[in-house]
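Enquirer: model this:
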Amino acid sequence: MFTAARLVAALCLMVLGWIGSDYVQQIWPQDMYFGNFNYINAAIGFLCGWIIVGPRAGRGFSAALSHGITGVFALIFWALLFQATRQMVHLALRQRYDSAMEAFAAIFQIAIEYAANLADPGFVILMIVGAGVSAILTETASRHWR
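Expert: Reported below is the predicted structural model:
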């Protein structure tokens, strides 16, 4: 069901996904090809906000902070998994793997490598602050627009 809280949560996490993608492009190696990196992560953020954070709005600000952090963790998890799968397909098309199981296992190896690059303190602070702001805006929207 369409609610203002879902829309606000989706838009907040979409913006956070875009800003986080810009930050990641600065801290990762410059020779990486990012392509539609920002657009994909923004779309994942929109879906995480719409499906995870938005429906749970209206339970108070302390619960909202918890839901905001959950939504940001889901955004990071799904973005890592999607980008790792995308990189695996790119490498598979260059015939870097001998079997399908090796390619499937490479998804998780690539995701772990990407996650290790996200251990930057600035990125962590950005995501925590973004989760808090998204949660507060979503809870406010839930209280004012029913």
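Enquirer: from here on, just use CA atoms for contacts and neighbour counts.
Expert: Noted.
Enquirer: okay, and the closest residue to residue 25 other than its chain neighbours sits in which element?
Expert: Nearest residue to residue 25 in three dimensions, chain neighbours excluded: residue 34, at 7.8 Å (Cα to Cα, 6 or more residues apart in numbering). Take DSSP states H and E as the rule and residue 34 turns out to sit in neither a helix nor a strand.
Enquirer: who touches residue 141 in this structure?
Expert: Residues in contact with residue 141 (Cα atoms under 8 Å, 6 or more residues apart in numbering) are 4, 5, 8.
Enquirer: ok, those vs residue 128, which is closest?
Expert: Distances from residue 128 to these, taken as Cα to Cα, are shortest for residue 8 (17.6 Å).
Enquirer: here's the other one to compare against:
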Amino acid sequence: MPDAARLVAAISLAIIAFIVSLQVMPLMPEGTDFGYFVPLNIAIGVVCGWVVMGRRAGKGITPAINNGLTGVAVMMFWGLFVQGAYKMFRQSMRHLYNGPFEALSDIFRIGLEYGMTIAVPNIIITLLVGALVAGLATEYAWRTWR
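Expert: This is a model prediction of the structure:
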């Protein structure tokens, strides 16, 4: 059921996804075609905020902080997975894999490579502060507009 907590959580994670996406772009190799990188990450943030964080609101301050951390972690997992799957799909169209299992396992290798690339202090700090603010804002919205 739609409520203010779900909306605030979705908007909060969308903003975090937008900021982090802009921070990630300079870390990638020069000439990288980003295509739908930012809008796709924003959509992942909206869905994770609505589904993961929104339904867990209303349990107190400490669970709210944990809710924000969980929401950001789930968003990062799905973001890395989707971006890895997209790159795997592009590589599979160039016939770089010998079979489907090799292609599917490469999704996780690519996701780990991306994860290592973006594991820099400014992105980690942005994610942690964003998780804190998103969790507390979601809890505030739940308490204010039940």
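Enquirer: follow-up on the earlier one: just among the contacts of residue 141 of the first structure, which is most surrounded?
Expert: Looking at the contacts of residue 141 of the first structure with neighbours defined as other Cα atoms under 10 Å, the largest count falls to residue 5 at 28 neighbours.
Enquirer: I'd like to know how far the spatially most central residue of the first structure sits from residue 52 of the first structure.
Expert: With distances taken as Cα atoms, centre = their mean, the residue of the first structure nearest its centroid is residue 75 (2.5 Å). When Cα to Cα, to the nearest Å is the yardstick, residue 75 of the first structure and residue 52 of the first structure sit 10 Å from each other.
Enquirer: same check, this time on residue 130 of the first structure
Expert: From residue 130 of the first structure over to residue 52 of the first structure the distance is 15 Å, taken as Cα to Cα.
Enquirer: again, but for residue 31 of the first structure
Expert: Computed as Cα to Cα, the residue 31 of the first structure to residue 52 of the first structure distance reads 34 Å.
Enquirer: so where's the longest helix in the second structure?
Expert: Across the second structure, the longest stretch assigned as helix under DSSP state H is helix 61-92.
Enquirer: which ones are touching residue 131 of the first structure?
Expert: Here residue 131 of the first structure is in contact with 65, 68, 69, 71, 72 (criterion: Cα under 8 Å, 6+ apart).
Enquirer: roughly how far apart are it and residue 14 of the first structure?
Expert: Using Cα to Cα, one obtains 12 Å as the distance from residue 131 of the first structure to residue 14 of the first structure.
Enquirer: and what of residue 21 of the first structure?
Expert: Residue 21 of the first structure is 11 Å from residue 14 of the first structure, where distance means Cα to Cα.
Enquirer: identify the contacts common to those two.
Expert: Counting by Cα under 8 Å, 6+ apart, the shared contacts of residue 21 of the first structure and residue 14 are residue 41.
Enquirer: so which of these two has more stuff around it?
Expert: Set side by side, residue 21 of the first structure and residue 14 give different neighbour counts by other Cα under 10 Å, the larger being at residue 14 (26 against 20).
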